[in-house]
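A.B. asks: Output the structure for:
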Amino acid sequence: MLGNIELLSRLGLAALLGSVIGFERERLNWAAGLRTHMLVCVGSTLIMLVSAYGFADVLGQKDVVLDPSRMAAQVVSGIGFLGAGAILMRGEIVRGLTTAASLWSVAGVGLAVGGGMYTAAIGATAIMLIILAGVKPLERRFIAVKQERSIHLLAERGRVTLDSVHSALGPGSVRVMQFVVQQSEDDPDLDSVQIGLSRASETQFAVIRTRLAAMPGVREDQKGN
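C.D. replies: From the prediction side, this is the model:
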């Protein structure tokens, strides 16, 4: 059985490592942020500790055989409910997959800390942070820019909706990856609409811009790429 200091040290390390990943998500204003990641990491560490050391007093009894990996395995599958809550789905737009993956990974970090695998836990945290914070600028520069196109419209208040955009695009067209509507800073009666589209050729994109600019209520096609 581990001593109290070692138990508390593992829980504290889990909270620290979880906070590193959680802070990166909190910085981007995701629902699953700092506290959520810390709680997941500490909770999975506690479950791992209970699984590995919580039944030491009954192991000496006759016909008692325990598998310390069973409770840990339940964390891997059970964390899915939090992952589902981190994913936001609006029509055909799915967001939050990366945050759901980070929650699942943080649970693994907690299990590693609970099992005393400090090097693996710290190393995994560092790699996760590089993936979340370091790879994203590269992804935006070299991948997302080539795959996505955006259109900015100025429209009458409430006239342009996600459904109306889908109707204008028609069946079999490119997917809407992002749809953001904000009140125009220049005119409170107008909406500034940003529409992110999946990959399209120059010809396809030109046709799409023409269709969207011709939608009822659209005043101006501001800019696009």
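A.B. asks: For the rest of this, base every contact and every neighbour count on C-alpha atoms.
C.D. replies: Fine.
A.B. asks: and the longest helix for this protein?
C.D. replies: If you go by DSSP state H, the chain has its longest helix at helix 4-27.
A.B. asks: Can you name the element that comes right after it?
C.D. replies: helix 34-53 (DSSP states H and E).
A.B. asks: That next one - contacts with which helices or strands?
C.D. replies: Helix 34-53 is packed against helix 4-27, helix 69-78, helix 97-114, with contacts defined by 3 or more C-alpha pairs under 8 Å, 6 or more residues apart in numbering; DSSP states H and E.
A.B. asks: And this one, please, so the two structures can be compared:
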Amino acid sequence: MGTSSVWFIPHWEMAVRLLVATVLGGLIGWEREHNNHPAGLRTHILVSVGSCLIMLLSIYGFAAFADEDKVRLDPSRIAAQVVSGIGFLGAGTILRHGFTVSGLTTAASLWVVAAIGLAAGAGFHFSAVVTTVIALVSLELLNRAESFLFRRKRLITMRIDTDKSPGRMGELATAIGAIGIQIRKVTIDHGEVNGNRLQIFFTMKLPGDMELSKLIEAIEDVKGTREVHVE
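C.D. replies: Next comes the predicted model:
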């Protein structure tokens, strides 16, 4: 097989693709690290460079068999597993926060970094760079823009002491959502209030023109609510 074969690239080009994946994944990882998110610089670099290597292996790792009879190479066969496999890693950043969804953006960034690594491994450097720029704009600049555009909304945390009962958190969340309030985070404390009660912490965004008393009244109307405290 000659070096001009479509199944062959020199070692230096493989190294370049791996380095491109490292740099691009590192840029997104640095943004996550800078903002104190669970998966940071090292995790994103490893995901990106690992995806790149899998793509290189998928395309060029079996070049020795390309000229064999009855052998059909599928360059995407191994790389395709990254798309589904990365979901398990991303799920870990969500589940580690219990009932919160604060790891969802980090899980999405890991998925995008895996795609960037695959693109770099396939030699699509331009698309990998453009995707990295778009991801950084979405993570950093749009986050600041969102804070500016929705600055009139107040972020509060409320502790609710309630009877322990199946579905209690869902009933409270429904009552809060019914008056147009966005819930950002939910945490349940099973500590000792007493054996039949629990504490639920809701972090919510209130519209600037909403009276806090309206929210408290909606919560107190839910059966089983004992006390309501604004943290």
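A.B. asks: winner for burial among the helices and strands packed on helix 34-53 of structure 1?
C.D. replies: Across the helices and strands packed on helix 34-53 of structure 1, averaging neighbours per residue (mean count of other C-alpha atoms under 10 Å) puts helix 97-114 on top, at a mean of 24.
A.B. asks: Quick one: list the elements packing against it.
C.D. replies: Where contact means 3+ C-alpha pairs under 8 Å, 6+ apart, helix 97-114 of structure 1 is packed against helix 4-27, helix 34-53, helix 69-78, helix 80-86, helix 118-129.
A.B. asks: To L97 of structure 1, which of those helices lies closest?
C.D. replies: L97 of structure 1 lies closest, by C-alpha to C-alpha, to one member of these: helix 80-86, at 7.4 Å.
A.B. asks: whereabouts in structure 2 does the closest one align?
C.D. replies: The aligned range for helix 80-86 of structure 1 in structure 2 is 87-93, by TM-score structural alignment.
A.B. asks: in the superposed pair, what's the mean gap between the matching stretch and structure 1?
C.D. replies: For stretch 87-93 of structure 2, the mean deviation from structure 1 after alignment is 0.7 Å (mean C-alpha distance after the TM-score superposition for structure 1).
A.B. asks: Identify each buried residue in that stretch, please.
C.D. replies: G90, T93 (16 or more other C-alpha atoms under 10 Å).
A.B. asks: Then stretch 202-219 of structure 1?
C.D. replies: F205, I208, R209, L212, A213, M215, G217, V218.
A.B. asks: And the contacts of that stretch?
C.D. replies: Residues outside stretch 202-219 of structure 1 that contact it (C-alpha atoms under 8 Å, 6 or more residues apart in numbering): 149, 151, 153-156, 159-160, 165, 168-169, 220-221.
A.B. asks: Equivalent analysis for stretch 117-137 of structure 1, please.
C.D. replies: Identification of contacts with stretch 117-137 of structure 1 by C-alpha under 8 Å, 6+ apart yields L17, V20, I21, E24, S102, V106, V109, G110, A112, V113.
A.B. asks: from these, which is closest to V176 of structure 1?
C.D. replies: For the contacts of stretch 117-137 of structure 1, the closest approach to V176 of structure 1 (C-alpha to C-alpha) belongs to S102, at 24.6 Å.
A.B. asks: what do we get in structure 2 for that closest one?
C.D. replies: That one, S102 of structure 1, aligns with S109 by TM-score structural alignment.
A.B. asks: tell me what the helix or strand harbouring M89 of structure 1 is packed against?
C.D. replies: Assigning secondary structure by DSSP H and E places M89 of structure 1 in strand 88-90. Using 3+ C-alpha pairs under 8 Å, 6+ apart as the contact test, the elements touching strand 88-90 of structure 1 are strand 93-95.
A.B. asks: Pipe the helices and strands packed on helix 34-53 of structure 1 into a markdown table and attach distance to K62 of structure 1 per row.
C.D. replies: Shown next, in a markdown table, are those (distance: least, C-alpha to C-alpha, whole Å):
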| stretch | distance to K62 of structure 1 |
| --- | --- |
| helix 4-27 | 28 |
| helix 69-78 | 21 |
| helix 97-114 | 27 |
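A.B. asks: follow-up on the earlier one: looking at the contacts of stretch 202-219 of structure 1, which are in helices?
C.D. replies: Taking DSSP H, the ones among the contacts of stretch 202-219 of structure 1 that sit in helices are V165, A168, L169.
A.B. asks: quick one: the last one from I93 of structure 1, how far?
C.D. replies: If I follow you right, that is L169 of structure 1. L169 of structure 1 sits 15 Å away from I93 of structure 1, going by C-alpha to C-alpha, to the nearest Å.
A.B. asks: cool, the second one as well?
C.D. replies: Between A168 of structure 1 and I93 of structure 1 the distance is 17 Å, computed by C-alpha to C-alpha.
A.B. asks: between those two, who's got more neighbours?
C.D. replies: Higher neighbour count among A168 of structure 1 and I93: A168, with 17 against 12, using other C-alpha atoms under 10 Å.
A.B. asks: for the more buried one, what are its contacts?
C.D. replies: R211, L212, M215.
A.B. asks: Residue in structure 1 paired with F148 of structure 2?
C.D. replies: Alignment note: F148 of structure 2 maps to R141 in structure 1; criterion TM-score structural alignment.
A.B. asks: Its match belongs to a helix, doesn't it?
C.D. replies: Yes. When DSSP: H, G, I helix; E, B strand; the rest coil is applied, R141 of structure 1 is found to be in a helix.
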